[in-house]
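**Student:** everything below, folded, please.
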Amino acid sequence: MTAEGEALVGGMANAGAIFRRGTLVERPAPRNAHALHAYLLALKEHGFDAAPTPVGLTEDGREQLTFIPGDVALPPFADWAMTRTALESVGRLLRRLHEAGAAVEIDTGAGWPGDLADPEGGTMLCHNDVCPENVVFRDGSAAALIDFDMAAPGRPLWDVAMTARYWIPLLDPASAAPSYPSSSGLDAPVRLRILADSYGLTPQDRAELPDVIEQATEVCRTFVARRVADGDPVYVQALAERGGWERWDRIQTWLGERREMFTEALLNRPPGGSGPGTTQVRDTD
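**Tutor:** Modelled structure (predicted):
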């Protein structure tokens, strides 16, 4: 451990700026830290203990939160992060977050970030960034969520769609391969159904999910475009290394071509898959 503490890796926005000091994590505080901390404390009061507990803010603009022990997947994601067990546990954990969050009153004047927010808004705070790097695992199952910096009001279905983009993953094969080495053995429609089942989506939400996923993908593209236009070196470099805007075009085309397939899987196909062209979900448990 250095004098500054143990550096924690992962993520893009705060890369190199997050440190663990014993039982605490120190990281740059978001602009709405006071409201976000109040929300996290309220979650705990409503029974959701799977998020960091805020401890305080420092004079130099950093926040202190409790450290949550466990395993966090980093790209390229190992097979253990892509098992059926892992996927089901992510769905259940997200549902727990939403059930607790539904009882928490949102501070509408807090200036929640709009970068990845649901364009339709909502009365519940969505995490908006449930990517593998922000989920803590224990014994192969999702145990906690971290990094609520992008949290903003929205529909629960929006959070499911954003989560699905990372955990299915909802990417064409060429785009998926660098970060998801095992993606060739994953069946996207089947995994989308598994996520919906583990979360407990209603039939109406299942029917709407493919369209919301495409909407979420467009919002994510706009987010990247804004960061690139602002000259953010992290996003400029990432865009260049990952295939530029052609990659985003390819992803969005791939999603559109599979909209009916996803709808069928969500509403009709049993988990595990069946029929021509269906491969089994990879599960290395």
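**Student:** from here on, contacts and neighbour counts on C-alpha atoms
**Tutor:** OK.
**Student:** all strands of this protein, in order?
**Tutor:** Using DSSP state E, the strands of the chain run over residues 6-7, 19-21, 24-28, 54-57, 62-66, 124-126, 135-138, 141-145, 152-154.
**Student:** how about those strands in CSV, adding distance to residue 240?
**Tutor:** Shown next, in CSV, are the strands of the chain (distance: least, Cα to Cα, whole Å):
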stretch, distance to residue 240
strand 6-7, 26
strand 19-21, 28
strand 24-28, 26
strand 54-57, 36
strand 62-66, 31
strand 124-126, 29
strand 135-138, 27
strand 141-145, 29
strand 152-154, 29
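**Student:** and this one, please, so the two structures can be compared:
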Amino acid sequence: MNDSEIPMTGGRVTAGVVRLGDTIRRPITSDRSRAHTLLSYLEQQQFDGVPRFLGIDERNREILSFLPGSVPRELGHFHDDQLSAAAALLRRFHDATASLLSDEDSGTEVICHNDWGPPNAVFVDGLPTGIIDFDTISPGLRLWDLGYSAFAWLDLGNPDYTGDEQIRRLFVFAKGYGLKQCSAAAIAAYAVARQTALALSGKTQGNADMAAWAEAAAKWTVLNVTERLAPTGYGLTARA
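**Tutor:** Prediction:
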């Protein structure tokens, strides 16, 4: 490794990521053509919240522009301004990707990041301003991505929060995305779907800890959030 290459630690999917000057060098371990197409397209759209794809180096590593800032290593507590900014950035990302869909992507709305949480966010001055890591992108529904994002950013399922507080924070997140409060019920329902899917994935992969965590989070979210956002609770519906 070149002495000027600085290892970027904390990644959970791709090992061997380094910083070289103002670029990130990332080993290519699978087909990255979709991610490269997306990043190039977002550059054409002048979307400034993602790295630029700069090509492939002599060691078959993708070259990405470096986004300055800090990246949280884990989930944690994020205040209202951070939640709102995270949701607003996701909205901008979704809006910018909508026109990239092809006829083969019928039934979808946008390109979903599918892992938009604090560990994939670049913070500047305390707010998330950049999105990184596009290993899991795919065409999908806005709510599918919003469900996972709310799960990650609000840490839904963490019993340190009350149901009332998480419902309030969910309203903040929905508003940050540009939705009315009534959409919080739909986001929460999709959060449970994503938690349940993660639990199943953990079981399939033999990751019992992840499966148990996600399963417990789904049960907590149903009991403390989704059931209370039903029409008999807060007078809300799943309509946007």
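**Student:** to residue 228 of the first structure, which of the strands of the first structure lies closest?
**Tutor:** strand 24-28 (21.2 Å; Cα to Cα).
**Student:** what range does the closest one cover in the second structure?
**Tutor:** Strand 24-28 of the first structure lines up with residues 23-27 of the second structure when matched by TM-score structural alignment.
**Student:** which residues sit against stretch 140-148 of the second structure?
**Tutor:** 94, 107-116, 186-195 (Cα atoms under 8 Å, 6 or more residues apart in numbering).
**Student:** related to what we said a few turns ago, got CSV for the strands of the first structure, with mean neighbour count and distance to residue 162 of the first structure too?
**Tutor:** Listed next are those as CSV, based on neighbours: other Cα atoms under 10 Å; distance: least, Cα to Cα, whole Å:
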stretch, mean neighbour count, distance to residue 162 of the first structure
strand 6-7, 16, 27
strand 19-21, 19, 27
strand 24-28, 21, 24
strand 54-57, 17, 25
strand 62-66, 19, 25
strand 124-126, 26, 10
strand 135-138, 20, 14
strand 141-145, 23, 14
strand 152-154, 24, 11
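**Student:** ok, back up a step: put the buried members of the contacts of stretch 140-148 of the second structure into a ChimeraX selection.
**Tutor:** Selecting the buried subset of these in ChimeraX, with 16 or more other Cα atoms under 10 Å as the burial test, is done by:
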select :94,108,109,110,111,112,113,114,115,116,186,187,188,189,190,191,192,193,194,195
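**Student:** for residue 81 of the second structure, which non-adjacent residue is closest in space?
**Tutor:** residue 127 (7.5 Å; Cα to Cα, 6 or more residues apart in numbering).
**Student:** chain neighbours aside, what residue packs nearest to the residue mapped onto residue 150 of the first structure from the second structure?
**Tutor:** Using TM-score structural alignment to pair residues, one finds that residue 150 of the first structure aligns to residue 136 in the second structure. Distances taken as Cα to Cα, 6+ apart put residue 114 closest to residue 136 of the second structure, at 5.8 Å, once the chain neighbours are dropped.
**Student:** these two touch, right, that neighbour and residue 137?
**Tutor:** Yes. Counting by Cα atoms under 8 Å, residue 114 of the second structure touches residue 137, with 5.9 Å between them.
**Student:** show me the contacts for residue 51 of the second structure.
**Tutor:** So residue 51 of the second structure contacts 39, 64-67, 131-132 (Cα under 8 Å, 6+ apart).
**Student:** repeat that for 7 Å
**Tutor:** 64-67 (Cα atoms under 7 Å, 6 or more residues apart in numbering).
**Student:** in the second structure, what stretch matches stretch 96-105 of the first structure?
**Tutor:** Aligned using TM-score structural alignment, stretch 96-105 of the first structure spans residues 92-101 in the second structure.
**Student:** how far does the matching stretch sit from the chain's center?
**Tutor:** Distance of stretch 92-101 of the second structure from the chain centroid (Cα atoms, centre = their mean, to the nearest Å) equals 15 Å.
**Student:** understood, closing this out.
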